[in-house]
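Structure for the following, please:
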Amino acid sequence: MAKIYFFKKVSEMILTEERAKTIQESTVYDVAKAFLHLESMTPKKLQKLCYYAYSFYLAIYEKKLFDDNFEAWVHGPVNPQLYTEYREYGWQEIPQEINYPNSIMKNERVREIIEEVYDSYGHLDGNQLEYLTHQEDPWKNAREGLQPYESSRNVINDEDIRSYYAGVLKDG
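Below you'll find the model as predicted:
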């Protein structure tokens, strides 16, 4: 009987690890497509919504939503891969992704984060979101010692993100 219990526990641990891997296998592109399914938007707004989704997910679950980082660019947090994907739009809106089947939205945790971020920040434009991120410690810490319009590829520290947004949630 002890062997059966042991194997049952091991299989539960493996399933839990597989679920955790599935969550982390989401990409910044998946999250971006989820936001673009809700509306068309500029690349700047998309960057900031993805940053907030990443940040609040990290604060709540102490785990990265996807395996990319954000850098402290002049106009706020930017994911370089996402920038490359949508840079052709410049200041124009990226079209809405009406028919995009996004498997990450089947994950309740991810869906809730995306919905909450959109409900909280979706009414703001890219410039307003840029202003907000410029007031927040993770971006400011990563740009310490830089002039306002000095370019930077400094990665915004995940621990700074986690602790700052955990505090935001606590102060709610």
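
use CA for all of it now, contacts and neighbours both
Noted.

so what does the lengthiest helix in the chain touch, helix or strand wise?
Looking across the chain with DSSP state H, the single longest helix is helix 2-24. Packing partners of helix 2-24 (3 or more CA pairs under 8 Å, 6 or more residues apart in numbering; DSSP states H and E): none among the helices and strands.

buried set for the helix or strand just after it?
Heading C-terminal from helix 2-24, the first helix or strand you meet, by DSSP states H and E, is helix 28-38. For helix 28-38, a neighbour-count test (16 or more other CA atoms under 10 Å) marks Val28, Asp30, Val31, Ala32, Lys33, Ala34, Phe35, Leu36, His37 as buried.

and this one, so I can compare the two:
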Amino acid sequence: IYKKYKSYGFSAIQDKPERPIFSQKVEDILNQVWKEYGNYTGVQLESIIQQEQPWINARVGFSPIDKCTKVISDKDIFDFYIQYAK
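Got it, this is the predicted structure:
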């Protein structure tokens, strides 16, 4: 998804993509995420993410202005967000 839409940068995505079919469990999770974060802009979401532990962990050893291509680990993401599971 990122590769497909990265050219938009911070601009609104104008394409109307075909909606994929998800299981009910995945649909519920996506709806929870949308309910929590759907009203934020891309810049606001970026700011939120950069204050969370998975992002911080991935940037150890980098200054705030350094380019970093280190992948955020699935374990860090799971461990951080599971605490918010309802």
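
Take the buried residues of helix 28-38 of structure 1 and write them to JSON lines, including distance to Pro80 of structure 1.
Output for the buried residues of helix 28-38 of structure 1, formatted as JSON lines (distance: CA to CA, whole Å):
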{"residue": "Val28", "distance to Pro80 of structure 1": "10"}
{"residue": "Asp30", "distance to Pro80 of structure 1": "15"}
{"residue": "Val31", "distance to Pro80 of structure 1": "14"}
{"residue": "Ala32", "distance to Pro80 of structure 1": "13"}
{"residue": "Lys33", "distance to Pro80 of structure 1": "16"}
{"residue": "Ala34", "distance to Pro80 of structure 1": "18"}
{"residue": "Phe35", "distance to Pro80 of structure 1": "18"}
{"residue": "Leu36", "distance to Pro80 of structure 1": "18"}
{"residue": "His37", "distance to Pro80 of structure 1": "21"}
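
between the residues you listed, which is nearest Leu124 of structure 1?
Phe35 (13.4 Å; CA to CA).

To which residue of structure 2 is that closest one aligned?
Aligned against structure 2 by TM-score structural alignment, Phe35 of structure 1 finds no counterpart at all.

So Ser11 of structure 2 versus Tyr81 of structure 2, what's the distance?
Counting by CA to CA, to the nearest Å, the gap from Ser11 of structure 2 to Tyr81 of structure 2 is 27 Å.

coming back round to it: of the buried residues of helix 28-38 of structure 1, just say which sits nearest to Val110 of structure 1.
Val31 (8.7 Å).

Was I right to think the closest one contacts Tyr52?
No - with contact defined as CA atoms under 8 Å, Val31 of structure 1 does not reach Tyr52; the gap is 10.8 Å.

What does Glu136 of structure 1 correspond to in structure 2?
By TM-score structural alignment, Glu136 of structure 1 lines up with Glu52.

what about its match, neighbour count?
13 (other CA atoms under 10 Å).

mind checking how far it is from Tyr8 of structure 2?
24 Å.

one step back: so for Ser11 and Tyr81 of structure 2, which sits in the more crowded spot?
Tyr81 (13 against 10).

how about the more buried one, what's its partner in structure 1?
In structure 1, Tyr81 of structure 2 lands on Tyr165 (TM-score structural alignment).

check contacts around its match.
Going by CA atoms under 8 Å, 6 or more residues apart in numbering, Tyr165 of structure 1 touches Ser55, Phe56, Ala59.
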